[in-house]
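Asks: Sequence and predicted structure, then a few things I'm wondering about:
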Amino acid sequence: MRRALILALACCVSACAPAVKRDPRLSSAPLAERLAAADASLGATVFSRCAACHTVTQGAGDRGGPALYGVVGRPVGRGSDRFNYTAALEAVGGVWTFERLDAWLTNPQHFAPGTNMGFAGLPDGMDRADVIRFLNENGSNLPLPVAPSPHSRPTR
């Protein structure tokens, strides 16, 4: 009985741990490499910090921040009839690309000075890549940028 309990506990603990140990150098790798290694399920876990203000379910609507379903490829500072975007974010223009989301998630105040976003950012590059992959899989489904192969990289 005790042996079965220990085995069950070990299985539960291992299920909560990340499935793959990542190379810590990935955190500062180029975005395409990070996205190729990203895990949307880990992104969902990181995104849970954002869920108090944002939704990602189709039709769920806005909360304190705009709904983010289909955000990748959507115009910056637009996309919701009910959410009042700041002039700072509207002035950025363009669309939410993978690169722009990475910059925004790094430091929203730096990306759009004057934004009301009360979030300091995600310093870990893999956390950002996981969240971006999660967001992309929730309504956008755009092709990820191609990571350069190790053979095509210039040597130093």
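Replies: Received the coordinates, thanks.
Asks: Only C-alpha atoms from now on, for both contacts and neighbour counts.
Replies: Fine.
Asks: how about the helices in this protein?
Replies: 2-16, 31-37, 40-47, 87-92, 98-106, 108-111, 125-135 (DSSP state H).
Asks: Now that we have those helices, can you turn them into JSON lines and tack on distance to Arg63 and mean neighbour count?
Replies: As requested, the helices of the chain are arranged in JSON lines below (distance: least, Cα to Cα, whole Å; neighbours: other Cα atoms under 10 Å):
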{"stretch": "helix 2-16", "distance to Arg63": "29", "mean neighbour count": "10"}
{"stretch": "helix 31-37", "distance to Arg63": "27", "mean neighbour count": "20"}
{"stretch": "helix 40-47", "distance to Arg63": "15", "mean neighbour count": "18"}
{"stretch": "helix 87-92", "distance to Arg63": "17", "mean neighbour count": "15"}
{"stretch": "helix 98-106", "distance to Arg63": "19", "mean neighbour count": "19"}
{"stretch": "helix 108-111", "distance to Arg63": "18", "mean neighbour count": "18"}
{"stretch": "helix 125-135", "distance to Arg63": "17", "mean neighbour count": "26"}
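Asks: another structure for you, compare them:
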Amino acid sequence: MRGVAFLLAIAVAGLAGCADDRREERLRAAGENPDLTALLRVADASAGRRQFGRCAACHTIAAGGPNLAGPNLSGIYGKRFATGNQRFGYTAALRASGQAGRRWDAAALDAWLANPQAIVPGTSMRFAGIPDPLDRADIIALLQES
């Protein structure tokens, strides 16, 4: 049994090393009190893919992937709100919010990922948001390349 525990400890340590996203190094490179532009300069789409796990319960990101409770997000960057996925029924709250003409650029994604309810009160997206600005920047980097 001790051998199994030892092997498990090695596997966990190895996986932790695989997830090393150089977070502290990237934060230092972004500077003191970095804004979104500075964070995007150090953002890492691979780290964003890991962070996207928070989103994966409701969204897929692969091209041609299915809609779940939320729309597939492949190619969403640069598209207009509530128009990115013709197969998804966007909520009336989103369509009526005045945001429908806005594009999913870095600033819009950052605000949405921080607190969707603040952008579109009444949205059916029941997600509290991602408080960490670097985590949001990493997800944005992923969405930019998806």
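Replies: Right, received. Where do you want to start? Bear in mind that the values here come from a model prediction, so they are computed numbers and not experimental data.
Asks: so can I have JSON lines of the helices of the first structure showing distance to Ser80 of the first structure?
Replies: JSON lines is the format used below for these (distance: least, Cα to Cα, whole Å):
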{"stretch": "helix 2-16", "distance to Ser80 of the first structure": "35"}
{"stretch": "helix 31-37", "distance to Ser80 of the first structure": "27"}
{"stretch": "helix 40-47", "distance to Ser80 of the first structure": "20"}
{"stretch": "helix 87-92", "distance to Ser80 of the first structure": "12"}
{"stretch": "helix 98-106", "distance to Ser80 of the first structure": "17"}
{"stretch": "helix 108-111", "distance to Ser80 of the first structure": "19"}
{"stretch": "helix 125-135", "distance to Ser80 of the first structure": "16"}
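Asks: Tell me which of those helices lies nearest to Gln58 of the first structure.
Replies: helix 125-135 (11.7 Å; Cα to Cα).
Asks: The second structure: matching residues for the closest one?
Replies: Alignment of helix 125-135 of the first structure against the second structure: residues 133-143, by TM-score structural alignment.
Asks: which one of the helices of the first structure lies closest to Phe119 of the first structure?
Replies: Of the helices of the first structure, nearest to Phe119 of the first structure by Cα to Cα is helix 108-111, at 7.0 Å.
Asks: residues in the second structure matched by that closest one, start to end?
Replies: So helix 108-111 of the first structure sits over residues 116-119 in the second structure, by TM-score structural alignment.
Asks: The matching stretch vs the first structure, average offset?
Replies: Aligned to the first structure and superposed, stretch 116-119 of the second structure gives a mean residue distance of 0.3 Å (mean Cα distance after the TM-score superposition for the first structure).
Asks: and for that stretch, what are the contacting residues?
Replies: The contact list for stretch 116-119 of the second structure, computed with Cα atoms under 8 Å, 6 or more residues apart in numbering, reads Ala111, Trp112, Thr123, Met125, Phe127, Ala128, Gly129.
Asks: Of these, just the buried ones, ChimeraX syntax please.
Replies: The buried residues among the contacts of stretch 116-119 of the second structure can be selected in ChimeraX (16 or more other Cα atoms under 10 Å) with this line:
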select :111,112,123,129
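Asks: Rebuild the contacts of stretch 116-119 of the second structure as CSV, extending it with distance to Ser97 of the second structure.
Replies: Compiled in CSV, the contacts of stretch 116-119 of the second structure are given as follows (distance: Cα to Cα, whole Å):
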residue, distance to Ser97 of the second structure
Ala111, 15
Trp112, 13
Thr123, 9
Met125, 14
Phe127, 18
Ala128, 19
Gly129, 19
